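Chemist: got a predicted structure plus its sequence, pasted below:
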Amino acid sequence: MPGQALVASEVGVDVVAAVDPSGPICVRWGSNLGILWAKHFVGETGPTEIHPDPVAADGSRSTLSRPPPKKRRLQEISMEMPPDPMTMKMLHLQNSIEMKVLKLKKTKTKLEDGEIFGFDSVCRREGKLKDLFQYYTGLKLLRYLALVDFLAPSDDCIAYRKSRHDIKRLALKDCLFLCLYRLRHNFGLKDISMQFGLLLQSSSDIFNAWIEHIYFKFGQLIVWPHRDIIINNMPADYKKEFHTRMIITDGTEITQSPCALALQSQMYSDYKSSTALKCLIGCDPCVSLMFVSELFTGSVSDKEITTNSGFFDLLKALLQRGYLLEGDAGMADKGFTIGNELEKLGLKLNIPPFASSGSQMSPGDTELTQKIAKHRIHIERVISKIKNYRIVFHTIPTSLFQNINQIWAF
């Protein structure tokens, strides 16, 4: 028949199929197979992509067509040379700068959120760090709170030179904390402004206003106790040997570097071998401060400082009020040759005896010198406590010269 073909299967069965040009196309070989019997292909619909081959003669399943493998991406092989040490150093420096910038942003965020250094922040960490508050101010927390109540009983007791917004947001306890913070550690105004979140001028106004206020308030107090109180609280050894010595005096110096040559000659101290400011300090045998003079130039002698400081006028007033009696005495170093001035007031002076030239001191004078030196250590302890405030321990800057007497008296 025209258009017919004889096809032999694998089982030997002769099959005649009509070749149809529109019949299914074999997906494997791409040829026209014509109309084949259905049993020769799975699904009886002819060859498919999954089953492109006819069923095997033994009836076994036809093998599924394996999908073409996916194209693998070849890893790019870098042909770049490793960076040189200078490049690595620059990268490390850039990373370090980025970390510091991030840290500064976090600090700025904390400041904006209200976590500013001050009274409250230190009190919160007082339990974790022992004596933290005393480290910053030199006072225990309870004494500090009592000082705040004495100095600032109301909110309007401090008058600042300029009314600033950043000053108004600080409480009185924070302002006093700022003042003591600078006195204790001698931090600069820029550092304080950064710590407390203030402008530079605002920090200066707070410090100066509180120094003046403290000087005014403490100047009204009577710090010289009655002689009976001094005697009752004397140490046993001191009371046994010098029971009528009511006060121990000595001079001390703080370093100052003026710019003018004339002031340098006036402030030069032979004892310090440098320019300095000197003053007179007195305490009782219990190491309580009783007298502080104003500061004088370093070239002034101890006797002149005692005369010009008002010390003799104070003793005269105390004698009139009964705080001292005739026959009471004071204790001083050899440089304070003020025995004649005290005798005019009816008082006495104990100083170490002078050794005559060309001969040794007698055993009695040596013993007296040792006794006086043993008890004069109390005034040295007072001076040491004052010098713990580093603003007077280091060289006084010229910017503080205008109110250095107020700072020293405090």
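Modeler: Cool, got the structure.

Chemist: for the rest of this, base every contact and every neighbour count on C-alpha atoms.
Modeler: Noted.

Chemist: what about residue 297, distance to residue 257?
Modeler: As for residue 297, its distance to residue 257 is 11 Å (criterion: CA to CA, to the nearest Å).

Chemist: need the overlap of contacts for the two.
Modeler: Each of residue 276 lies in contact with both residue 297 and residue 257 under the rule CA atoms under 8 Å, 6 or more residues apart in numbering.

Chemist: what about these two, which has more around it?
Modeler: Neighbours around residue 297 and residue 257, counted as other CA atoms under 10 Å, are more numerous at residue 297. The numbers are 21 against 17.

Chemist: in contact with that one, which residues?
Modeler: When contacts are counted by CA under 8 Å, 6+ apart, residue 297 touches 266, 267, 268, 276, 277, 278.

Chemist: please compare the first structure with the one that follows:
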Amino acid sequence: MKLHQNKEDLELSFLFEVSESTVSKIVITWINFMYFQLKEINIWPSRDIVTDYMPDDFKYKFATTRVILYATETPIQKPSHVDAQSVTWFSYKHKNTIKTMIGCTPRGTVSYVSDAYGGSASDHQIIEKSELLQLNLNLFEQKVSIMADRGIMVQDLFAAQDVKVNTPTMLKGKSQLEPEEVVRGQESSIQKDSHRASYWISQNI
């Protein structure tokens, strides 16, 4: 009921005749249980699946795209602990948030979800600690690329895996940006597709 109907803890405490703190503890316990169970599910698709379902625009200009990365912030209640308040405080939005790096295929299917960090964490820090950089997992094949939202500058992190990071712009005839050419600029039709997928992600997590 908590997740499906988004009922307040106070309302649930009345319905089940328990204290509000008991409701909170039960919800937290089950959320943690679900997290550890669901995180074992491998949602990372094979390269063949990504390519087969790739939109034509991506195939034409960014055929090597393996995943689109997008950082999303989720508002949370103000933590009671002072240190937690500081870590989760996001000055840009003037509220406490947690930040997660989401990955999706060019088709818009969620294919990666990082651990959650305090809203003050940078995109660079989150990816640096993520499974995306663990060589033993072999998530990236040779000569593939990542499409990143504007502002996610992480080419240095993926250089060791020979994975390019693309930030779509008006490419003037170039089909792919080299590592040193990662730039920001006017949105192309490819970027619009990635933003649509990113918007869907932000509304459904």
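Modeler: Great, that's in hand. Not measured: the values here are computed from a predicted model.

Chemist: preserved in the second structure, out of the contacts of residue 297 of the first structure?
Modeler: Among the contacts of residue 297 of the first structure, the ones still in contact in the second structure (both residues aligned by TM-score structural alignment, their matches' CA atoms under 8 Å) are 266, 267, 268, 276, 277, 278.

Chemist: can you convert those into CSV and add a column each for secondary structure?
Modeler: Supplementary listing: those in CSV, determined by DSSP: H, G, I helix; E, B strand; the rest coil:
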residue, secondary structure
266, helix
267, coil
268, strand
276, strand
277, strand
278, strand
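
Chemist: translate residue 142 of the second structure into the numbering of the first structure.
Modeler: If you follow residue 142 of the second structure across to the first structure using TM-score structural alignment, you land on residue 326.

Chemist: with adjacent residues omitted, what lies nearest to that match?
Modeler: Of all residues not flanking residue 326 of the first structure in the chain, residue 346 sits nearest, at 5.0 Å (CA to CA, 6 or more residues apart in numbering).

Chemist: and that neighbour, what's its match in the second structure?
Modeler: Using TM-score structural alignment, residue 346 of the first structure lines up with residue 162 in the second structure.

Chemist: how about residue 370 of the first structure?
Modeler: Residue-level alignment of residue 370 of the first structure against the second structure, with TM-score structural alignment as criterion, gives residue 188.

Chemist: contact partners for its match?
Modeler: Listed by CA under 8 Å, 6+ apart, the contact set of residue 188 of the second structure reads 168, 169, 170.

Chemist: do residue 392 of the first structure as well
Modeler: Under the contact definition (CA under 8 Å, 6+ apart), the residues listed for residue 392 of the first structure are 254, 255, 408.

Chemist: which residue range of the second structure does the longest helix seen in the first structure align onto?
Modeler: Ranked by residue count under DSSP state H, the longest helix found in the first structure is helix 85-112. On the second structure, no counterpart of helix 85-112 of the first structure exists by TM-score structural alignment.

Chemist: now stretch 124-137 of the first structure
Modeler: Across the second structure, nothing matches stretch 124-137 of the first structure (TM-score structural alignment).

Chemist: just the buried positions in stretch 267-279 of the first structure, please.
Modeler: Along stretch 267-279 of the first structure, the positions that meet the burial threshold by neighbour count (16 or more other CA atoms under 10 Å) are 267, 268, 269, 274, 275, 276, 277, 278, 279.

Chemist: from the kept ones among the contacts of residue 297 of the first structure, which is closest to residue 378 of the first structure?
Modeler: residue 278 (19.0 Å; CA to CA).

Chemist: what ranges does the second structure have for its strands?
Modeler: Per DSSP state E, the second structure has strands spanning 65-75, 89-90, 95-104, 110-113, 117-118, 145-148, 164-166. These are given in chain order.

Chemist: and the helices in the second structure, which stretches?
Modeler: Using DSSP H, helices in the second structure cover 2-5, 9-16, 20-38, 47-52, 56-61, 82-88, 123-128, 155-158, 189-204.

Chemist: quick one: the first one to the first structure mean distance?
Modeler: Spelled out, it's helix 2-5 of the second structure. Compared with the first structure after fitting, helix 2-5 of the second structure has a mean deviation of 2.7 Å; criterion: mean CA distance after the TM-score superposition for the first structure.

Chemist: returning to that earlier point: the match of residue 142 of the second structure touches residue 347, doesn't it?
Modeler: Yes - Residue 326 of the first structure is within contact range of residue 347, at 5.7 Å (criterion: CA atoms under 8 Å).

Chemist: give me the contacts around stretch 194-205 of the second structure.
Modeler: The contact list for stretch 194-205 of the second structure, computed with CA under 8 Å, 6+ apart, reads 68, 70, 72, 102, 104, 106, 107, 108, 109, 110, 149.

Chemist: quick one: the third one and residue 103 touch, right?
Modeler: Translated: residue 72 of the second structure. No - with contact defined as CA under 8 Å, residue 72 of the second structure and residue 103 do not form a contacting pair (10.5 Å).

Chemist: between these two, who's got more neighbours?
Modeler: Neighbours per residue, other CA under 10 Å: of residue 72 of the second structure and residue 103, the larger number sits with residue 103, 26 against 20.

Chemist: tell me the residue in the first structure aligned with that one.
Modeler: In the first structure, the residue equivalent to residue 103 of the second structure is residue 282, according to TM-score structural alignment.

Chemist: how close does the residue nearest to that match when sequence neighbours are not counted get to residue 325 of the first structure?
Modeler: Residue nearest to residue 282 of the first structure in three dimensions, not counting chain neighbours: residue 249, with 4.2 Å by CA to CA, 6+ apart. For residue 249 of the first structure, the distance to residue 325 of the first structure (CA to CA) stands at 18 Å.
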